[in-house]
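Engineer: The amino acid sequence is not available; the structure is as follows:
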């Protein structure tokens, strides 16, 4: 794990460049785990490393209800794992589907903890964790009930599946207005950008404030290209995996269909 800011540790896993974030409490003995990933062995190793550092997991957070952000292992303990009210409701509704997707995607994944979510009150603004202040930035982009966490004391934005340097914006194509939802989420991130020194995406590399601004701009340009049906020269598509190219093609069709209506 790499300390990206005071008391904020990040691990990056080989599968889809997935990140795990650990926030150490002010007393230095407790921690909050955000989106632990990916294989059972990796999560157990994470738990072992936290124990070696003398840290006890007293809280956790799932940024959104996709399978790779709902993983858990007994080694992490019994602390509450919060999600937004909408995210928790969705997570419980798609447990079986998430388990199937996890098994198809990767060997060695423990799917037993996917229903382990505690719903936050609607429109909650601060996580109910006593370790340190964590603002909840809920929005509708990418998945139902998606939220980022902002740590004001160190200027860290844990963005979930947003603001990636390796993945294009992945719209929630089941939503009624996926393009608008994503644009509004980017506006939300732009509003807090001046208070951010470090951005941690759910997939990709950690960046500084300048990189955050660059990624917001890149994502806005990508959305604009979908709306205008321009040919996309986003470098994240160059040599991209087939699944990412499929997501891109599906987004183009959906947005163009919305425009036509």
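Structural biologist: Perfect, thanks for sending it. Keep in mind the model is a prediction, meaning the values are calculated, not measured. Numbers count the residues shown, from 1 in each chain.

Engineer: rest of the way, CA atoms for contacts and neighbours
Structural biologist: Will do.

Engineer: and the end-to-end length of stretch 168-181?
Structural biologist: Looking at stretch 168-181, the gap from its leading to its trailing residue is 15 Å under the measure Cα to Cα, to the nearest Å.

Engineer: helix or strand right after the host helix or strand of residue 187?
Structural biologist: Residue 187 is part of helix 178-192, with elements assigned from DSSP states H and E. On the C-terminal side of helix 178-192, the closest following helix or strand by DSSP H and E is strand 198-201.

Engineer: which residue ranges form the helices in the chain?
Structural biologist: 40-52, 85-93, 95-105, 178-192, 209-228, 242-260 (DSSP state H).

Engineer: The fifth one - contacts with which helices or strands?
Structural biologist: Helices and strands touching helix 209-228, as assessed by 3 or more Cα pairs under 8 Å, 6 or more residues apart in numbering; DSSP states H and E, comprise helix 178-192, strand 198-201, helix 242-260.

Engineer: Please identify the deepest-packed of the ones you listed.
Structural biologist: Burial among those, expressed as mean neighbours by mean count of other Cα atoms under 10 Å, is greatest for strand 198-201, which shows a mean of 26.

Engineer: Throw the helices of the chain into a markdown table and include distance to residue 161, thanks.
Structural biologist: As requested, the helices of the chain are arranged in a markdown table below (distance: least, Cα to Cα, whole Å):
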| stretch | distance to residue 161 |
| --- | --- |
| helix 40-52 | 19 |
| helix 85-93 | 13 |
| helix 95-105 | 16 |
| helix 178-192 | 12 |
| helix 209-228 | 12 |
| helix 242-260 | 13 |
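
Engineer: In addition, the following structure is provided for comparison:
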């Protein structure tokens, strides 16, 4: 796990698994934890990171309902979990799916955990919308679907930091998961563009935080890739052409219907 401070009120931790990111956003007396790390020792470190910073947890946010973004509940079982209304609907429609996917992952990686994942009460947040953070700041919640059928990005204006979920990744090409959609993904990229232009830092769901210039370049690459995907001949971005990315690309072509 790697931990870096991007701002006096922003700390990002990055998991060994898939470089999954977890972002702590702090202002005044409040702190939200956005998304999660994956392995038990990484999750167990989160209370210590909060303690070292002198921050008290106010609640959890998840950018979407994929299991690897929901695991902060394991270490903060009493905290509220805020998600977009689309994500709350997906969680209701897929009861137990995240816990089942986590069990499958743990079986493959020989991971043992002290407890099973239980999401408990989930708070559905209106998106687009705003969420107060401290006495003098707000987080802006931005619709972000296309990777999946649900999701939101979180813009922290006080720090000029965008937590964009599984978009704009320097290590992963656009992924059309089950329920995802190419046109919706492109619409999300267009929606994120003005936030990228204002950002000091962009925190993708997978990969290290990147500056606005790099994020803008990835946004252009991902837009070109998805536009070409409709014809079935989309070239992979130069820096993201490994074996795993070729496998994701093959699934994308199937889901996008090739030249359909």
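Structural biologist: Perfect, thanks for sending it. Quantities reported herein were computed from a predicted structural model and do not represent experimental measurements.

Engineer: TM-score of the superposition?
Structural biologist: Their TM-score after superposition, calculated using TM-score structural alignment, normalised by the length of structure 2, is reported as 0.88; 252 aligned residues with a Cα RMSD of 2.1 Å.

Engineer: out of the helices and strands packed on helix 209-228 of structure 1, nearest to residue 117 of structure 1?
Structural biologist: Go through those one by one with Cα to Cα and the one that ends up closest to residue 117 of structure 1 is strand 198-201, at 20.9 Å.

Engineer: And that closest one against structure 2, how far off on average?
Structural biologist: Strand 198-201 of structure 1: mean distance to aligned residues in structure 2 after superposition is 0.3 Å, counting by mean Cα distance after the TM-score superposition for structure 1.

Engineer: tell me the contacts of the residue positioned nearest the centre of structure 1?
Structural biologist: Among the residues of structure 1, the smallest C-alpha distance to the mean C-alpha position (Cα atoms, centre = their mean) belongs to residue 160, namely 1.5 Å. Residue 160 of structure 1 makes contact with 63-64, 146-148, 200-203, according to Cα atoms under 8 Å, 6 or more residues apart in numbering.

Engineer: let's see it at 7 Å
Structural biologist: By Cα atoms under 7 Å, 6 or more residues apart in numbering, the contact set of residue 160 of structure 1 is 63, 148, 201-202.

Engineer: you'd agree residue 114 of structure 1 is up against residue 97?
Structural biologist: No - using Cα atoms under 7 Å as the test, residue 114 of structure 1 is too far from residue 97 to be in contact (10.5 Å).

Engineer: Could you check which of the two is surrounded by more residues?
Structural biologist: Regarding residue 114 of structure 1 and residue 97, a neighbour count based on other Cα atoms under 10 Å identifies residue 114 as having more, with 23 against 12.

Engineer: distance of the aligned partner of that one in structure 2 from residue 105 of structure 2?
Structural biologist: In structure 2, the residue equivalent to residue 114 of structure 1 is residue 119, according to TM-score structural alignment. Distance from residue 119 of structure 2 to residue 105 of structure 2, counting by Cα to Cα: 18 Å.

Engineer: likewise residue 159 of structure 2?
Structural biologist: For residue 159 of structure 2, the distance to residue 105 of structure 2 equals 34 Å [Cα to Cα].

Engineer: Between the two, which has more neighbouring residues?
Structural biologist: Each of residue 159 of structure 2 and residue 105 had its neighbours counted (other Cα under 10 Å), and the higher figure belongs to residue 159 (19 against 14).

Engineer: So the more buried one sits against residue 5, correct?
Structural biologist: No - counting by Cα under 7 Å, residue 159 of structure 2 sits too far from residue 5 to count as a contact (11.3 Å).

Engineer: Which residue in structure 2 aligns with the residue nearest to the centre of structure 1?
Structural biologist: With TM-score structural alignment as the criterion, residue 160 of structure 1 matches residue 165.

Engineer: Leaving out chain neighbours, which residue sits closest to the equivalent of residue 186 of structure 2 over in structure 1?
Structural biologist: Structural alignment places residue 186 of structure 2 opposite residue 183 in structure 1 (criterion: TM-score structural alignment). Nearest residue to residue 183 of structure 1 in three dimensions, chain neighbours excluded: residue 220, at 7.1 Å (Cα to Cα, 6 or more residues apart in numbering).
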